[in-house]
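Asks: A predicted structure for the sequence below; I have some questions about it.
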Amino acid sequence: MTNSKDIDPTLPVQGQLEAYNARDIDAFMQWWAEDCQYFAFPSTLLAEGTAAIRARHIERFKEPDLHGHLLSRIALDNLVIDHETVTRTFPEGAGEVDVVCIYEVSGGKITKAWFKMGQPRLHLATN
């Protein structure tokens, strides 16, 4: 029998990142616990439960340039901390933003996540 403490906490974090980049909402949601919480760092609750997180990401996945590029990852016990550069389509245009993502994992699912966003950098238009 596998103990939940034996489950590699990076597995669901990597799985949701791959699904995010594929813009596959069903694959993305399989990694989130039913009662998960999604925060802007440090404590602003943005979404609670899978229905709210799904709705948030259905909209995000419509962005044509969406892609999270993992720069580094640290795992300690049940916490996984990723540093990413995320390409987005902002209201002002295409660009990228640095993000620190902190995930709490239990039983192979993400139970809580915190996101600290840097300042967006718009891509220069080429004519």
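Replies: Okay, I see it. Keep in mind the model is a prediction, meaning the values are calculated, not measured. Numbering: from 1, shown residues only.

Asks: all contacts plus neighbour counts: C-alpha atoms, from now on.
Replies: Will do.

Asks: could you list every helix and strand that the strand or helix carrying Ala94 packs against?
Replies: Using DSSP states H and E, Ala94 falls within strand 93-106. Contacts defined by 3 or more CA pairs under 8 Å, 6 or more residues apart in numbering; DSSP states H and E place strand 93-106 against strand 79-90, strand 109-117, strand 121-122.

Asks: in a helix, that's where Glu18 is, yeah?
Replies: Yes - applying DSSP: H, G, I helix; E, B strand; the rest coil, one finds Glu18 inside a helix.

Asks: one more to weigh against that first structure:
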Amino acid sequence: MTTSPDLAPLDIVKAMTDAMAIKDYDAALPWFTDDCEYTNMPMGTVTGPAGVRSVLEPFFAPTTANEFIVLRAAVQGNIVFTERLDRHLIETGWVELPVTGVFEIRDGKIAVWRDYFDLGTIVRQWPALAALAG
């Protein structure tokens, strides 16, 4: 997948989450700037595409399907706000997590990604995840 500075900010976010949903890191990671900051608010911040991968690859490893359902979105300039329902299929069934994401787009790529969610909501459904959360 080729990134494009001509895409609308929301389309950039959707392209990345579509690739991430199928665990296509080679397609998802080019959507991030080299110095991007990715923060899962309950868990911490990583920097750069390698940092994003270091968080998401182990998270997605036990999943057999993933969905990022955008319920609502708002765009103001280069900032994208999403209200999502993230769904992950694991051995015991679907795990559903309401998430609010904030993305800052710079030169056609994601420079900042912050996800806000309740850690307890996901750990109750996916107890093995507690080890990854620290």
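Replies: Everything's here; your move. These numbers were taken from a predicted model, which means no experiment stands behind them.

Asks: between strand 109-116 and the one helix or strand Ser54 of structure 2 maps to, find me the angle.
Replies: Here Ser54 of structure 2 sits within helix 48-60, counting by DSSP H and E. Interaxial angle, helix 48-60 of structure 2 versus strand 109-116 (axes from the mean of the first three to the mean of the last three CA atoms, to 10 degrees): 40 degrees.

Asks: centre-most residue in structure 2?
Replies: Against the mean C-alpha coordinate of structure 2, by CA atoms, centre = their mean, the closest residue is Thr17 at 6.1 Å.

Asks: how about the spatially closest residue to it that is not a sequence neighbour, what does it touch?
Replies: Nearest residue to Thr17 of structure 2, sequence neighbours excluded (CA to CA, 6 or more residues apart in numbering): Phe68, at 6.6 Å. By CA atoms under 8 Å, 6 or more residues apart in numbering, the contact set of Phe68 of structure 2 is Thr17, Asp18, Ala21, Arg84, Leu85, Asp86, Arg87.

Asks: report the buried residues of stretch 96-108 of structure 2.
Replies: Residues Glu96, Leu97, Pro98, Val99, Thr100, Gly101, Val102, Phe103, Glu104, Ile105, Arg106, Gly108 are the ones in stretch 96-108 of structure 2 that count as buried (16 or more other CA atoms under 10 Å).

Asks: was I right about the second one contacting Glu83?
Replies: Just to be clear, that refers to Leu97 of structure 2. No - contact between Leu97 of structure 2 and Glu83 fails when scored by CA atoms under 8 Å: they sit 10.8 Å apart.

Asks: next, show the common contact partners of the two.
Replies: The overlap between the contact sets of Leu97 of structure 2 and Glu83 (CA under 8 Å, 6+ apart) is empty.

Asks: mind putting the helices and strands packed on strand 93-106 of structure 1 in CSV, mean neighbour count and distance to Thr10 of structure 1 included?
Replies: Formatted as CSV, those follow (neighbours: other CA atoms under 10 Å; distance: least, CA to CA, whole Å):
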stretch, mean neighbour count, distance to Thr10 of structure 1
strand 79-90, 20, 6
strand 109-117, 20, 10
strand 121-122, 16, 28
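
Asks: can you tell which of those is closest to Phe41 of structure 1?
Replies: Among these, strand 109-117 comes nearest to Phe41 of structure 1, with 5.1 Å by CA to CA.

Asks: mean per-residue distance, that closest one versus structure 2.
Replies: After superposition onto structure 2, strand 109-117 of structure 1 sits on average 0.6 Å from its aligned residues (mean CA distance after the TM-score superposition for structure 1).
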